[in-house]
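In: Following is a predicted model, sequence given first.
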Amino acid sequence: MLTIKSRCWICMLPVWHASVGICSWCERKLFLDQPRCLRCALPTDSACSTCRACQQISFPWQGTIAAANYLPPLSKLLHQFKFSSQTALAAMLSRLILLNYLQYRRHYLWQKPDIVVAVPLHPKRYQQRGFNQSDLLARPLARWIACQYGPNAIRCTKLTTTQHTLDRASRQRNLGQVYDVTVSLSGKHIALVDDVVTTGATAREIVRLLQQQQVASVQVWCLCRTL
């Protein structure tokens, strides 16, 4: 008798390998191939376009990759990953980001990063949670695309109010002088990995610091984009 060792995290049907984690049927329901603005990763009417809002403002990074919208069922899986210590989800969630990166590199000729970095947690918050979800997403991505990973390239030096509890204006004020770049990244192409992008306030603050290092380019990669 065939023993089923791996099942889809969403529908519980068998999958061919644990690292896949999600069946092809559920993967299609996530609309991973939905056209998105190349700058902010919000849904657009057509591929390879920039939304009207992004045409009117300047972005300090090359663009944003998001696997899917921050909606069920993926938002529920992400919540389990972050707040219920379901770290076994990391490989599957990272793979969803990878699929989008490969698509962007193939269709839009996006630059391959020299180094992947993750949005850091403050040491006290890391101690409470036991892991940094962005770090767990970033590590396999760096390995799969065969580039360097900088686990301590960026550090969080100030314990702030959790971003998801704040409105847009408060998010910007909350991030002043929070992060620090600890290594030289001059001339490097950077991929900055986060779990969710909402207003982009965290990315803006970190990219501002990276630009002070005179990096060549920055791409923001995330699992979910909040609508």
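Out: That came in fine, so what should we check first? Since the structure is predicted, the reported quantities are computational estimates derived from the model, not experimental observations.
In: okay, CA-based contacts and neighbour counts for the rest of this
Out: Noted.
In: Next, Ser186: secondary structure please.
Out: Using DSSP: H, G, I helix; E, B strand; the rest coil, the structure places Ser186 in coil.
In: Could you check how far it is from Met92?
Out: As judged by Cα to Cα, to the nearest Å, Ser186 and Met92 stand 32 Å apart.
In: Same question for Phe131.
Out: For Phe131 relative to Met92 (Cα to Cα), the value is 17 Å.
In: same deal with Asp194?
Out: 15 Å.
In: Those two: which is more packed in?
Out: Asp194 (25 against 18; other Cα atoms under 10 Å).
In: Surely that one is within a strand?
Out: Yes. Under three-state DSSP, Asp194 falls within a strand.
In: close enough to count as contact, it and Arg225?
Out: No. Contact criterion Cα atoms under 8 Å: Asp194 and Arg225 do not qualify, at 10.3 Å.
In: the strands in this protein, which residues?
Out: Using DSSP state E, the strands of the chain run over residues 63-69, 115-118, 148-149, 154-156, 179-181, 189-197, 217-225.
In: Would you convert those into TSV that also reports distance to Phe83?
Out: Putting the strands of the chain into TSV (distance: least, Cα to Cα, whole Å) gives the following:
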stretch	distance to Phe83
strand 63-69	19
strand 115-118	18
strand 148-149	25
strand 154-156	20
strand 179-181	23
strand 189-197	13
strand 217-225	16
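In: so which of those strands comes closest to Arg204?
Out: strand 217-225 (9.8 Å; Cα to Cα).
In: Report the angle between that closest one and strand 189-197.
Out: Here strand 217-225 runs at an angle of 20 degrees relative to strand 189-197 (axes from the mean of the first three to the mean of the last three Cα atoms, to 10 degrees).
In: The structure to be compared is supplied as follows:
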Amino acid sequence: MVALPLHVRRFRARQYDQAQLLAGTLAKATGRVAPVGWLERTRETKRQVGLSEAERTGNVAGAFVASRAVKGREVLLLDDVFTTGSTARAAAVALREAGATRVEVLTLARAFTLA
């Protein structure tokens, strides 16, 4: 189980990472592990609120790098909120590039707008 990480600056400002807290709690409840450091946000991205789907995709493209520790593993990527999937997709690409054999995404909430 790998949490979708905050950038280090955002983590320092908040003093917590909600996705990592969720992953740790779920891992403990299910007998799994949620190692920190297997996925890293390598550059600070703009907040996604108010961005179009295309802007969100561009904003997070190439923003993640995964540890080689994921090589040969199936990974459950955990995030707090799923809106367009851009962030989860970018993170999943990094995990697959590092050798994860399969990546599935689990989120606590799904955000959407009624048109």
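Out: Done, it's in. Keep in mind the model is a prediction, meaning the values are calculated, not measured.
In: quick one: which of the strands of structure 1 is nearest Arg105 of structure 1?
Out: So among the strands of structure 1, strand 63-69 is nearest, using Cα to Cα, at 10.7 Å.
In: Give the aligned range of that closest one in structure 2.
Out: With TM-score structural alignment applied, strand 63-69 of structure 1 matches no range in structure 2.
In: Look up how far Val36 of structure 2 lies from Arg68 of structure 2.
Out: According to Cα to Cα, Arg68 of structure 2 stands 13 Å off from Val36 of structure 2.
In: Over in structure 2, find the residue span stretch 28-42 of structure 1 aligns onto.
Out: Counting by TM-score structural alignment, stretch 28-42 of structure 1 pairs with no residue of structure 2.
In: Also stretch 188-202 of structure 1?
Out: By TM-score structural alignment, stretch 188-202 of structure 1 lines up with residues 73-87 in structure 2.
In: quick one on the thing from earlier: mind checking the strands of structure 1 for the one nearest to Arg106 of structure 1?
Out: Per Cα to Cα, nearest to Arg106 of structure 1 of the strands of structure 1: strand 63-69, 13.4 Å.
In: Give the buried residues for the top helix by length along structure 1.
Out: Longest helix of structure 1, by residue count under DSSP state H: helix 90-108. Buried positions in helix 90-108 of structure 1, judged by neighbour count with 16 or more other Cα atoms under 10 Å: Ala90, Ala91, Met92, Leu93, Ser94, Arg95, Leu96, Ile97, Leu98, Asn100, Tyr101, Tyr104.
In: I'd like to know which of those residues is nearest to Leu136 of structure 1.
Out: Nearest member of these to Leu136 of structure 1, counting by Cα to Cα, is Ala90, at 6.0 Å.
In: which position in structure 2 aligns with that closest one?
Out: Counting by TM-score structural alignment, Ala90 of structure 1 has no partner.
In: list the contacts for Ala90 of structure 1?
Out: By Cα atoms under 8 Å, 6 or more residues apart in numbering, Ala90 of structure 1 lies in contact with Phe81, Gln133, Leu136, Leu137.
In: Compare those residues and tell me which has the most neighbours.
Out: Neighbour counts for those (other Cα under 10 Å) peak at Leu137, which has 27 neighbours.
In: Structure 2: which residue goes with that one?
Out: So, by TM-score structural alignment, Leu137 of structure 1 is matched to Leu22.
In: Would you mind measuring from that match to Thr101 of structure 2?
Out: 23 Å.
In: Number of residues surrounding Gly130 of structure 1?
Out: Counted with other Cα under 10 Å, Gly130 of structure 1 comes out at 11.
In: Also Thr226 of structure 1?
Out: Using other Cα under 10 Å, Thr226 of structure 1 is surrounded by 16 other residues.
In: same question, Pro123 of structure 1
Out: As a burial measure, Pro123 of structure 1 scores 17 neighbours (other Cα under 10 Å).
In: give the contact list for Thr160 of structure 1.
Out: Counting by Cα under 8 Å, 6+ apart, the residues that Thr160 of structure 1 touches are Asn174, Leu175, Val178.
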